[in-house]
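Student: Sequence below, structure please.
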Amino acid sequence: MIYRILKFTDLHSGEEDKQKVLENVKSNISFRGSNLWILACAIVVASIGLNVNSTAVIIGAMLISPLMGPIIGAGFGLGIYDSELVKKALKNLFIATIVSLVVSTTYFYLSPFKETQSELLARTSPNIYDLLIAFFGGLVGVIAITRVEKGNPIPGVAIATALMPPLCTAGYGLAIGNLKFFFGALFLYTINCVFICISTFLIVKYLKYPAVKQVDSKRQKQIKYGMTALTLVMMIPSVFFAYKLFDEKKNKQKIDLFIEKEFVKKGFTVVYKKINANSNPKNIELAFLRHNFNPTEIKSLNKSLADYQIENTVLTIQQDTTDIKKYILDQINSGKSNLYAKDIAITQLKNEIASNKYNNKALLGEIKIIFPEIENISISNHSFNKNTDSSNVHPVLIYESKAALSDPSKQKLKMWLQKRLSKEKIEVYKQETN
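Tutor: Predicted structure coming up:
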């Protein structure tokens, strides 16, 4: 049984001739002539994709990029103890990296659009997940290279390991003078290169590629210890960034829950939200469509942040209509007016749908158990005191029955609905018949 499992998972099955694989790897290392032109064009395409925030264009650039060649070559060189192959691979990788940085920096420097898009931001804070993607993506790539039938994993590996976007983002950081972006993106690029190289080394050793020359055990240990040390050096900051990312997402979820429960569910439309997680204390800045909060309410809301486990954070409510109008005008002037208008419209529609979402049929079934005389109901939210500072929204239930409920029964129905719908105030009326 164990033999069958081992045979089923044996990588030697369908393996290409080792000498042929090595020749193929060596031929893809060099960056001369056409390879250099293809790399430069791919960098420009990737930079445009990042600049306009187009995922499809970025993927296209990754597919035509020849950057994987020297990285795979370095891994093979280490695996077969070929120092000349390692030197040649690293030299060509260095050339490719410098060319890529020069081309991307030039593009972003000349581009009139300097805004930091989400696709750019995604490449500035690498974490442990990027490390895992690079390692397992590299494994897939090397396994595919060593097969007789190459199949279709290679394009997928080019996309998954994402060598181009971090280099372009590093160029963007240089172009706008943001060293944090530059070093963050360059670190992500380094992680990808190192772990693709490590995965290549492991597969080469597993498939027992012959060494080009005899190397003593001391030298072999030095290589293994060096790669282990390099892995740890890359992992430690990656784990830190992963923890930071997890903490930020967790804190964002808490803030979203706070805004949802304290404002949205109470009928307040949020037209502006800004969260500054880098300040000390952290700051949540909000603005609303038609409501002003007095200082006592704002103080109470700040205290309620602790109930949602939101620590070291201050809530600021922007109530100056002049500033809100200025913000909207700034959005228009910066070319974001359409997107902002859509965001407001979507927010308003979501709030309206959520506020009127009552299952009348299910509620009627429950109500008839307690009040059999009620034949039908209709419940929805209604706004009261519109266009005033004291405007509020609460549910109104209209019921059909042959006779009106007595005052005690009506009060009992109100109390039951308040508990059932988690609402502080509910009004109940009988439908008048002609």
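Student: going forward, measure contacts and count neighbours with C-alpha atoms only.
Tutor: Noted.
Student: chain center to stretch 121-130, what's the gap?
Tutor: Mean-position distance between stretch 121-130 and its chain equals 9 Å (Cα atoms, centre = their mean, to the nearest Å).
Student: Residues contacting that stretch, please?
Tutor: 165-166, 169, 180-185, 187-188, 191-192, 235, 237-242 (Cα atoms under 8 Å, 6 or more residues apart in numbering).
Student: What ranges does the stretch 201-350 of the chain have for its helices?
Tutor: For the stretch 201-350 of the chain, the helices defined by DSSP state H, counting those that start in this stretch occupy 217-262, 295-304, 321-333, 337-355.
Student: Tell me who's in contact with residue 49.
Tutor: 55, 56, 57, 58.
Student: Throw together a ChimeraX command that grabs the buried residues out of those.
Tutor: To isolate the buried subset of the contacts of residue 49 in ChimeraX, counting by 16 or more other Cα atoms under 10 Å, use the following:
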select :57,58
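Student: so can I have TSV of the contacts of residue 49 showing secondary structure?
Tutor: As requested, the contacts of residue 49 are arranged in TSV below (DSSP: H, G, I helix; E, B strand; the rest coil):
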residue	secondary structure
55	helix
56	helix
57	helix
58	helix
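Student: Please convert the helices of the stretch 201-350 of the chain to a markdown table, extending it with distance to residue 196 and mean neighbour count.
Tutor: Below are the helices of the stretch 201-350 of the chain laid out as a markdown table (distance: least, Cα to Cα, whole Å; neighbours: other Cα atoms under 10 Å):
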| stretch | distance to residue 196 | mean neighbour count |
| --- | --- | --- |
| helix 217-262 | 11 | 14 |
| helix 295-304 | 48 | 13 |
| helix 321-333 | 42 | 13 |
| helix 337-355 | 39 | 15 |
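Student: distance of residue 163 from residue 322?
Tutor: 46 Å (Cα to Cα, to the nearest Å).
Student: quick revisit: between the helices of the stretch 201-350 of the chain, which one is closest to residue 10.
Tutor: With Cα to Cα as the measure, helix 217-262 is the member of these nearest residue 10 (24.0 Å).
Student: want to put them side by side, so please do this one too:
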Amino acid sequence: MKHQDLSFFKMLKKYFNINADKEDEQTTIENVESSISFHGAQLWILIFAIFIASLGLNINSTAVIIGAMLISPLMGPIIGIGLAVGIYDIGLLKRSAINYLIATVISVLTATIYFLITPLNEAQSELLARTSPSLYDVLIALLGGAAGFIALTTKGKGNVIPGVAIATALMPPLCTAGYGIAVGNLSYFFGAFYLFFINTVFICLATFVGTRMIKFRQTTIIDAEKIVKVKRFMMAVVVLTMLPAAYMTMLIIKQSITKNNLRSFVREELTFKGTHILSQNINEHDKMLNIVALGKIISHDTIKKASKKLSEYQLADYKLNIIQGAQSDSLLLMSKELSTVTMSREANDKKMIEQSQQIHELEKQLETYTRYESLSSEVSGEMKQLFPSVSQISISNIKEFETDSANHKRYIVAIINSKLRFNSSNRQRLQLWLKERCKADSLRLIITP
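Tutor: Model (predicted):
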């Protein structure tokens, strides 16, 4: 039995043994050294890659951003730093660090120049995604760095290096940092640069650990006391880098739980026949749950009863604020008719065509309501980044009738609650952004204090 156990562990060791495919150490070091310097062709490739990534972020194109990451040479000096610390090569460490700083400065300057000259200066979702790092980004950098180092030190590299370049996403944070400088938004700059620093630290850490696991030979003999100091310094850098990300992750998880609790609360306590919940959002600053309802009015007693149940959904710290929408009886009546429509075999062709047209029109109207409900939720997150003074937003499709004629028109209404007064310039900029974001031909903006 003992012999069988030993055989099993030997088999596992054979499968997981990295050293079996290990490349010659000197060859690996030479490959890393050749990829760390930024001059001539390498420098121009970096500049073009930054321009491409900035363009991708500007037009919100994931495919373009991925293409830029594939041709980016930024991984070289970062892995060089990790390898140099792992084998205690001071010369390699200095060269890697200098080239890393050169690449970083040139990348940020290139991105800044692009965003200064581009006519498109609105922050897109791909760009905003790089301003709030979390522990998930730490894990991506650590695992990506480990995969990249193993690929560099083994004979069969395959498609690992391009995949690591995409997964760790070194380019977009630098481009976003350049955008922050170009538009004068320091929160964008620091958030994006922090994400880039996370990637750097944990790719270096993964490379350092890899050199120890694969047992690379040290180029310099260092006494045990200095080795302990190096390890303590690295541990301090790693912990200090993780702390802000850990805090942001806690906030993200807390917000996610609160949003799920709000959805459960609305579904269980405020879902009634004839009432449509248009939007629901959380105002953390005022500790308010803002819910916009259309259709049948929710009574004051019902609202009061629902407020008492907030604690059951871990929402006791919030106040319930229900904004009652306009009546939509005609739409609700059509919806009821739609559910009871049956196609009779004896119905003539004309009747079938009329019913089909009515159903199609109803589906379009229902789709409009659900679209603007989800759109309000999507826009609120982006709105907080672009216009921090805005605390609430509700978006709806309105049909307006004239009192002295049968004429009517449709347009989108956006109701904004702002803590600060908007001047005419900012109001126009907000209206143009909302019009573009909602893809609306006509949009009416209402700003309330």
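Student: Stretch 110-117 of structure 1 corresponds to what range in structure 2?
Tutor: Against structure 2, the aligned range for stretch 110-117 of structure 1 is residues 117-124 (TM-score structural alignment).
Student: Buried residues, that stretch. List them.
Tutor: Neighbour-count burial for stretch 117-124 of structure 2 [16+ other Cα under 10 Å]: 123, 124.
Student: hmm, back to that, so which of the helices of the stretch 201-350 of structure 1 gets nearest residue 382 of structure 1?
Tutor: Nearest to residue 382 of structure 1 among the helices of the stretch 201-350 of structure 1 is helix 337-355; the distance by Cα to Cα comes to 9.2 Å.
Student: so the next helix or strand after that closest one matches what in structure 2?
Tutor: Counting by DSSP states H and E, the next helix or strand C-terminal to helix 337-355 of structure 1 is helix 360-370. Across structure 2, nothing matches helix 360-370 of structure 1 (TM-score structural alignment).
Student: What is helix 360-370 of structure 1 packed up against?
Tutor: Where contact means 3 or more Cα pairs under 8 Å, 6 or more residues apart in numbering; DSSP states H and E, helix 360-370 of structure 1 is packed against strand 376-384.
Student: Try it again at 10 Å.
Tutor: strand 376-384, helix 407-421 (3 or more Cα pairs under 10 Å, 6 or more residues apart in numbering; DSSP states H and E).
Student: In JSON lines: those, plus distance to residue 156 of structure 1 and mean neighbour count.
Tutor: JSON lines is the format used below for those (distance: least, Cα to Cα, whole Å; neighbours: other Cα under 10 Å):
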{"stretch": "strand 376-384", "distance to residue 156 of structure 1": "50", "mean neighbour count": "16"}
{"stretch": "helix 407-421", "distance to residue 156 of structure 1": "49", "mean neighbour count": "14"}
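Student: between those, which gets nearest to residue 74 of structure 1?
Tutor: Of these, nearest to residue 74 of structure 1 by Cα to Cα is helix 407-421, at 64.1 Å.
Student: Tell me the first helix or strand C-terminal of that closest one.
Tutor: Counting by DSSP H and E, what follows helix 407-421 of structure 1 is strand 427-430.
Student: what stretch of structure 2 does that next one fall on?
Tutor: Aligned using TM-score structural alignment, strand 427-430 of structure 1 spans no residues in structure 2.
Student: Can you list the buried residues in that strand?
Tutor: Judged by neighbour count (16+ other Cα under 10 Å), strand 427-430 of structure 1 contains these buried residues: 427, 428, 430.
Student: So residue 44 of structure 2 sits against residue 38, correct?
Tutor: Yes. The criterion here is Cα atoms under 10 Å, and residue 44 of structure 2 meets it with residue 38 at 8.7 Å.
Student: Which of these two has more residues huddled nearby?
Tutor: Neighbour tally, residue 44 of structure 2 and residue 38, criterion other Cα atoms under 10 Å: the higher count belongs to residue 38, 22 against 12.
Student: how close does that one sit to residue 54 of structure 2?
Tutor: 20 Å.
Student: Residue 148 of structure 2 too?
Tutor: 25 Å.
Student: of these two, who's got more company?
Tutor: residue 54 (29 against 23).
Student: Tell me who's in contact with that one.
Tutor: Shown in contact with residue 54 of structure 2 (Cα atoms under 10 Å, 6 or more residues apart in numbering): 48, 60, 64-65, 68, 110-112, 114-115, 127, 171-176, 178-179.
Student: Could you rerun that using 7 Å?
Tutor: Applying Cα atoms under 7 Å, 6 or more residues apart in numbering to residue 54 of structure 2 gives the contacts 111, 175.
Student: helix or strand for the counterpart of it in structure 1, which one?
Tutor: Counting by TM-score structural alignment, residue 54 of structure 2 lines up with residue 47 in structure 1. Using DSSP H and E, residue 47 of structure 1 falls within helix 34-51.
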